[in-house]
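[1] no sequence on hand, only this structure:
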């Protein structure tokens, strides 16, 4: 039996032990306090990875197995749950070192020559590099998708439509009004207001703590869109900073009338 086949057989027969050794050595080298459940999760992942190594030794193919890329995507999905990519990336170097030591010891045990060992280590390093690249790329994609979902949820919460009386709705703006929030209001709230059958819309700014400078004009355009639909628009709760910004930018507030607060605005309609 050739040394490579012997090493491959050993890996397949001892993959659980090898995976456990990798995890223990990596944890010791990083001096990290990792929960038991995460250690078990990592061991299961490395069982799959050492299996990839054993399969490569048998096949001799230098291409990266598709199953390894799928495995890396799974890593990204698990990391994206806590949002901390560094906890995974920091483990790659010690993992590389530990696996290199394991392969070197196996090469000595089964009389694998230096040339074959060098080729094996080189391919394993390629696998680790590809795995890391795939993990990072998919993490960034998942993080971007999660951010979009979070922005949408914040936009829904931060700009609700509140019916207060027949023919009157209040649009209370809350938090930080950024470009995404403005786009959401124009695309999603304007149609709802149009179909609500109201005569008055009161846009209340009292809950806003920040509006990006360039978005003041877009809010004005939103107001103009509502007015074009034949609905009277009132603005309330405009803070001094927002008032100063509109003046400095030379923006005329498009609301029909402006009141200090929501109570006075409602009383004016009566």
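    Yep, that arrived. Since this is a predicted model, take the numbers as computed values, not measurements.
[2] okay, CA-based contacts and neighbour counts for the rest of this
    Will do.
[3] strands of the stretch 51-200 of the chain, start to end?
    162-165, 168-177, 200-211 (DSSP state E, counting those that start in this stretch).
[4] of those strands, which is nearest residue 128?
    Residue 128 lies closest to strand 168-177 among the strands of the stretch 51-200 of the chain, at 41.5 Å (CA to CA).
[5] by contact count, what packs against the closest one?
    helix 114-158, strand 162-165, strand 200-211 (3 or more CA pairs under 8 Å, 6 or more residues apart in numbering; DSSP states H and E).
[6] name the nearest residue to the most centrally placed residue in the chain, sequence neighbours excluded.
    Computing the C-alpha centroid of the chain and ranking residues by CA atoms, centre = their mean puts residue 143 first, at 1.5 Å. With sequence-adjacent residues excluded and distances taken as CA to CA, 6 or more residues apart in numbering, residue 143 is closest to residue 80, at 6.5 Å.
[7] next, count neighbours for the one you found.
    18 (other CA atoms under 10 Å).
[8] and residue 107, by the same measure?
    Neighbour tally, residue 107, other CA under 10 Å: 20.
[9] and the spatially closest residue to it that is not a sequence neighbour, how far from residue 108?
    Closest residue to residue 107 apart from its sequence neighbours, by CA to CA, 6+ apart: residue 117 at 6.6 Å. Computed as CA to CA, to the nearest Å, the residue 117 to residue 108 distance reads 10 Å.
[10] give me the more crowded residue out of these two.
    Remark: of residue 117 and residue 108, residue 117 carries more neighbours, 19 against 13, as counted by other CA under 10 Å.
[11] on that earlier part again, hey, what's in contact with both of residue 117 and residue 108?
    Among the neighbours of residue 117, none is also in contact with residue 108 (CA atoms under 8 Å, 6 or more residues apart in numbering).
[12] doesn't residue 251 make contact with residue 217?
    Yes. The pair residue 217 and residue 251 passes the contact test of CA atoms under 8 Å, sitting 6.9 Å apart.
[13] this is the other structure I want to compare:
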């Protein structure tokens, strides 16, 4: 084990030089444009990674795994902030991994390691590199998914505002395509806020709706019933012919609703 520890210390002490030598060759396989700032960031990341791998030769497998997992999780989140597509980062991975292992093998042999010890070092590095890559990808995807959900929440909030137009009267303009996520946002976040606005009449305007299916139509009209139970008079406006057909297919009885061609007509009907 002593020769392996010497290699471990050598790799840690010379990590920067080794990484620069590897990157000089590896950059020839990169097809995307890399800025000087991105290159420097990549160099520092790889130096950290090499040191962690090298230090793992002095630790148990379990201990090395935990350290690499935590580092890879942070790395995945940082990559998600910089790159929209992780595939652009992964594309040269296979050839760069080969270059890396060839360099490590040469260093190990130069230090007089036996064939068995060289294989041990390579196997340890290969295992931890694969483990790190899996953790990085999972962290990247988790961060991007959270980002998408946050963006969708912002879009939902912007696309379904409650707009007061006069005392006791407000308009809820529905804009864009209405899907299950947006309906749930309406039910869970928009509807509960309406009573606090002291609204007696709410006009739900459909004129900005691009598309709606029968299931979603049923949910929308459920909102009407919920608001009715809260003592709020609900009016519908801007329901175009194609939306009317969807409502009919959903088996919803129009006769119990107050519907108008426009928001103005709905307001005029109130005669406040």
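    Sure thing, it's come through. Note that this is a predicted model, so its numbers are computed, not measured.
[14] gap between the residue nearest to residue 233 of structure 2 when sequence neighbours are not counted and residue 264 of structure 2?
    Nearest residue to residue 233 of structure 2 in three dimensions, chain neighbours excluded: residue 201, at 4.6 Å (CA to CA, 6+ apart). Distance of residue 201 of structure 2 to residue 264 of structure 2, computed by CA to CA: 14 Å.
[15] out of the two, which sits in the busier spot?
    Taking other CA under 10 Å, residue 201 of structure 2 and residue 264 do not tie; residue 201 has more neighbours (20 against 10).
[16] residue contacts, the more buried one?
    Taking CA under 8 Å, 6+ apart, we find residue 201 of structure 2 in contact with 168-170, 232-235.
[17] please repeat the previous calculation with a cut-off of 6 Å.
    Counting by CA atoms under 6 Å, 6 or more residues apart in numbering, residue 201 of structure 2 touches 169, 232-234.
[18] do the same with residue 246 of structure 2
    Per CA under 6 Å, 6+ apart, neighbours of residue 246 of structure 2: residue 214.
[19] hmm, 8 Å instead?
    For residue 246 of structure 2, the contacting residues are 212-214, 217, by CA under 8 Å, 6+ apart.
[20] equivalent analysis for residue 117 of structure 2, please.
    Contacts of residue 117 of structure 2 (CA under 8 Å, 6+ apart): residue 4.
[21] how about it, what's its match in structure 1?
    Using TM-score structural alignment, the partner of residue 117 of structure 2 in structure 1 is residue 116.
[22] what about that match, distance to residue 108 of structure 1?
    In terms of CA to CA, residue 116 of structure 1 sits 12 Å off from residue 108 of structure 1.
[23] same question for residue 205 of structure 1.
    Separation of residue 205 of structure 1 from residue 108 of structure 1 (CA to CA): 73 Å.
[24] same question, residue 122 of structure 1
    For residue 122 of structure 1, the distance to residue 108 of structure 1 - CA to CA - is 17 Å.
[25] ok, residue 68 of structure 1 next?
    27 Å.
[26] try residue 121 of structure 1
    Distance of residue 121 of structure 1 to residue 108 of structure 1, given as CA to CA: 14 Å.
[27] ok so, going back, compare residue 217 and residue 251 of structure 1 (neighbour count), which wins?
    Taking neighbours as other CA under 10 Å, residue 217 of structure 1 and residue 251 compare with residue 217 leading, 17 against 13.
[28] which helix or strand contains that one?
    helix 216-228 (DSSP states H and E).
[29] and that helix, what does it pack onto?
    For helix 216-228 of structure 1, the elements it packs on are helix 190-194, strand 232-236, judged by 3+ CA pairs under 8 Å, 6+ apart.
[30] okay, those, which one's buried deepest?
    strand 232-236 (a mean of 21; mean count of other CA atoms under 10 Å).
[31] other SSEs contacting it?
    With contacts defined as 3+ CA pairs under 8 Å, 6+ apart, strand 232-236 of structure 1 has these neighbours: strand 200-211, helix 216-228, strand 257-259, helix 262-269.
[32] tell me which of these is the most buried.
    Among those, strand 200-211 has the highest mean neighbour count (mean count of other CA under 10 Å), at a mean of 19.
[33] pull the contacting residues for residue 5 of structure 1.
    By CA under 8 Å, 6+ apart, the contact list for residue 5 of structure 1 reads 57-58.
[34] quick check: the gap between it and residue 56 of structure 1.
    Here the criterion is CA to CA. By it, residue 5 of structure 1 lies 11 Å from residue 56 of structure 1.
[35] and for residue 159 of structure 1?
    55 Å.
[36] more neighbours: those two, which one.
    Using other CA under 10 Å, the more surrounded residue of residue 159 of structure 1 and residue 56 is residue 159, with 22 against 19.
[37] which residue lines up with the more buried one in structure 2?
    For residue 159 of structure 1, the aligned position in structure 2 is residue 160, judged by TM-score structural alignment.
[38] so what's the residue count around the closest residue in space to that match that isn't next to it in sequence?
    Taking CA to CA, 6+ apart, and ignoring the residues beside it in sequence, residue 160 of structure 2 has residue 174 as its nearest neighbour in space, at 5.7 Å. Using other CA under 10 Å, residue 174 of structure 2 has 22 neighbouring residues.
[39] got it, and residue 62 of structure 2?
    By the measure other CA under 10 Å, the count of residues near residue 62 of structure 2 is 9.
[40] next one: residue 36 of structure 2
    Neighbours around residue 36 of structure 2, by other CA under 10 Å: 9.
[41] and it, how close does it get to residue 43 of structure 2?
    10 Å.
[42] any idea how far stretch 221-237 of structure 2 is from the chain center?
    35 Å (CA atoms, centre = their mean, to the nearest Å).
[43] stretch 178-186 of structure 1 too?
    Computed by CA atoms, centre = their mean, the chain-centroid distance of stretch 178-186 of structure 1 equals 20 Å.
[44] in structure 2, which residue range corresponds to that stretch?
    Residue span in structure 2 matched to stretch 178-186 of structure 1, by TM-score structural alignment: 179-187.
[45] how about that stretch: buried residues?
    182-183, 186-187 (16 or more other CA atoms under 10 Å).
[46] can I get those in a markdown table including distance to residue 9 of structure 2?
    Output for the buried residues of stretch 179-187 of structure 2, formatted as a markdown table (distance: CA to CA, whole Å):
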| residue | distance to residue 9 of structure 2 |
| --- | --- |
| 182 | 56 |
| 183 | 59 |
| 186 | 60 |
| 187 | 60 |
